[in-house]
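*Asks:* Provide a 3D model corresponding to the input given below.
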Amino acid sequence: MSLITIFNKKIKATINSKGAELFSLHDGKREYIWEGNPKFWGKHSPILFPIVGTLKNNSYLYNGESYKLSRHGFARDLEFQVLSKTSDGVRFTLVSDKKTFIDYPFDFVLQIEYQLFDAELKITYQVINNGNKKLPFSIGGHPAFALPKKFEDYSLEFETDETINRYILKDDLISNEVETVILENKKLPLTYSLFQKDAMIIKQMHSKEIELLENNIPFLKFSFADFPNFGIWTKDRAPFICLEPWVGFSDTSESTGNFFEKEGIQVLESKSKKEYSFSITIL
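*Replies:* Now for the predicted structure:
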């Protein structure tokens, strides 16, 4: 495990090689990433791969065999290697091996790139299928942003004034219960009551940018054009908010267990690759 720092004249980011996890984003005045206090939640910005969320019975079927995968997959707990580094950018890689084959019998290369552009940190996930069979996967981000003031001083401003259909989790699985959340002039005031039923899960969200506001003043922009689904989450009384761009989501209680039939799953053909990017801009 090692901490790697990249920087430019505007901002500095620190990433842990374990999980290729963003630990810090700072502009010289303010820390934007949650500190990871285990009293509330001991992570900062884990990568979700090869699944997002929870599988029914924490398992799936492939070629008649049953395999186990814990919530959000294993990438966040593994050591990544540094593939390349400059002063303002770094690329990490994780390659399938005998250990990952136990729970996920597929050849893959997962590369994570962090690159600074002025006051923007761009994060790119690249999934590569080096194997001879199709690769099923989901992937997502889970960055937690520090909120040092009173939680109710913060709000989210969406790109569009959309009506949000929120899918309710039950036993960590997506239920048939859907709640409608009405924005107020594109804004969602943050309250802990929003998260009494766990994360807000939004499928096929129209907005592709969200601004985080402190006392109605925007201080951070989150852009995620490559991701169709979105999660918003915190824990009760915790001073952070997670903005989570996802390709995929948890199973439903009706899931068959067949990995290739899983709603939201991506299937990558042999010898092909796919990229997904999101960015954090300090305003």
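*Asks:* can we go C-alpha only for contacts and neighbour counts from here?
*Replies:* OK.
*Asks:* quick one: residue 274 is in a strand?
*Replies:* Yes: under DSSP: H, G, I helix; E, B strand; the rest coil, residue 274 falls within a strand.
*Asks:* next up, for comparison:
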Amino acid sequence: MFTCYAKQDQFETYVLASEDRQIYIEVVPERGCIISKYMYNNESIFYLEQETLEDLSKNIRGGNPILFPISSYLVDETYYYKDTAYQLKQHGFARNLVGQVIHTSADDNSASITLEMVDNEETLIRYPFHFKLIMQYTLNENGLSIQATIHNMDDKVMPFYLGYHPYFYVADKENLALQVPSSTYKEMIPNSIVEDKFNFNQDESNVIYDQLQSNSCEMIDHTRQLKVTITSEDVYQYIVLWALQGKPFVCIEPWMAPVNGMNVGQGIQLLEANQSHTSTIQIKAESLI
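*Replies:* Presented below is the predicted three-dimensional model:
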């Protein structure tokens, strides 16, 4: 049996949980519809710096921020649409939007919540399109499904590329194995890969993989005897790894496009007027014992 209910913390928060609360997530609509917490058998799957969730002036460090209408960054924070320059900050603005809950459900097998974010006067200055972004989160015994449906509510073609920025909790990086299905990568910070392994032993490491050979990445936490599998659809052509030394997390990020995608023309989805685009990723946690 699964349940879905709302509670009032600093922000209204929705909880999707199994009856014994061995598996649950928390969703904060007001903070970019973020999944702020994901627990499995009393183990944290997501990392969260609570103070960044509570401070509206900060980007949240933790959970699973939604990257829309772009993932990564643009050179000089600038792109062009029909010869007009627009400015977008790194990872877009969805993580700063206020969402609305439009549906919840729960039964013996799963719990689900559907949320909506829409354009406003501020977004139109930076991204001249009317849109709806519908997020549906479904939790069941097999893990967490994250589905995004983007509706172009405008009368012109709308370019975008979606991504996610999940922060996975890991206290013992020395006992962590990461499996990304590609041997082709670019270091965004030098020495991010050392002896074919992601380098946790410098202040910051950041690498982007392309030419993915499959749709699944794995994080194996040998200390906690825990495996997390991230599965995405083919439209997510890139996987990014990012970590900071001294912080108990690693980010494994599915992106549709590379750095500066809007300007280099790779991975961009061109959504026709009054059309929609749906894609899904899944995150599954399981015990190795």
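*Asks:* and residue 33 of the second structure, how far is that from residue 103 of the second structure?
*Replies:* 13 Å (Cα to Cα, to the nearest Å).
*Asks:* overlap in contacts of those two?
*Replies:* When contacts are counted by Cα atoms under 8 Å, 6 or more residues apart in numbering, residue 33 of the second structure and residue 103 are jointly contacted by residue 115.
*Asks:* neighbour count winner among these two?
*Replies:* residue 33 (28 against 11; other Cα atoms under 10 Å).
*Asks:* what range in the first structure matches stretch 83-91 of the second structure?
*Replies:* Taken onto the first structure by TM-score structural alignment, stretch 83-91 of the second structure occupies residues 64-72 there.
*Asks:* what residues does the matching stretch touch?
*Replies:* Under Cα under 8 Å, 6+ apart, the answer for stretch 64-72 of the first structure is 48-55, 58-61, 102-104.
*Asks:* To which residue of the second structure is residue 112 of the first structure aligned?
*Replies:* Residue 112 of the first structure maps onto residue 135 in the second structure, with residues paired by TM-score structural alignment.
*Asks:* Okay, and that match sits in which element?
*Replies:* Using DSSP states H and E, the element containing residue 135 of the second structure is strand 131-140.
*Asks:* Return the distance of that strand from the chain's centre.
*Replies:* Relative to the chain's own centre, strand 131-140 of the second structure is displaced by 12 Å; criterion: Cα atoms, centre = their mean, to the nearest Å.
*Asks:* sorry, back to before: return the set of buried residues in the match of stretch 83-91 of the second structure.
*Replies:* Within stretch 64-72 of the first structure, the residues scored as buried using 16 or more other Cα atoms under 10 Å are 67, 69, 71, 72.
*Asks:* likewise stretch 5-25 of the first structure?
*Replies:* 5-7, 11-25.
*Asks:* Among these, which lie within strands?
*Replies:* 5-7, 12-16, 21-25 (DSSP state E).
*Asks:* Buried among the contacts of stretch 64-72 of the first structure? Need that as a selection in PyMOL.
*Replies:* Restricted to buried positions by 16+ other Cα under 10 Å, the PyMOL selection for those reads:
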select buried, resi 48+49+50+51+52+53+54+55+59+60+103+104
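*Asks:* with the contacts of stretch 64-72 of the first structure in mind, which one is nearest to residue 283 of the first structure?
*Replies:* When the contacts of stretch 64-72 of the first structure are compared for distance to residue 283 of the first structure (Cα to Cα), residue 48 wins out at 26.7 Å.
*Asks:* what about the aligned residue in the second structure for the closest one, which SS state?
*Replies:* Under the alignment (TM-score structural alignment), residue 48 of the first structure maps onto residue 67 of the second structure. Look at residue 67 of the second structure: counting by three-state DSSP, its state is strand.
*Asks:* tell me the contacts of residue 67 of the second structure?
*Replies:* 91, 92, 93, 94, 95, 162, 163, 164, 165.
*Asks:* Having no further points to raise, I will conclude here.
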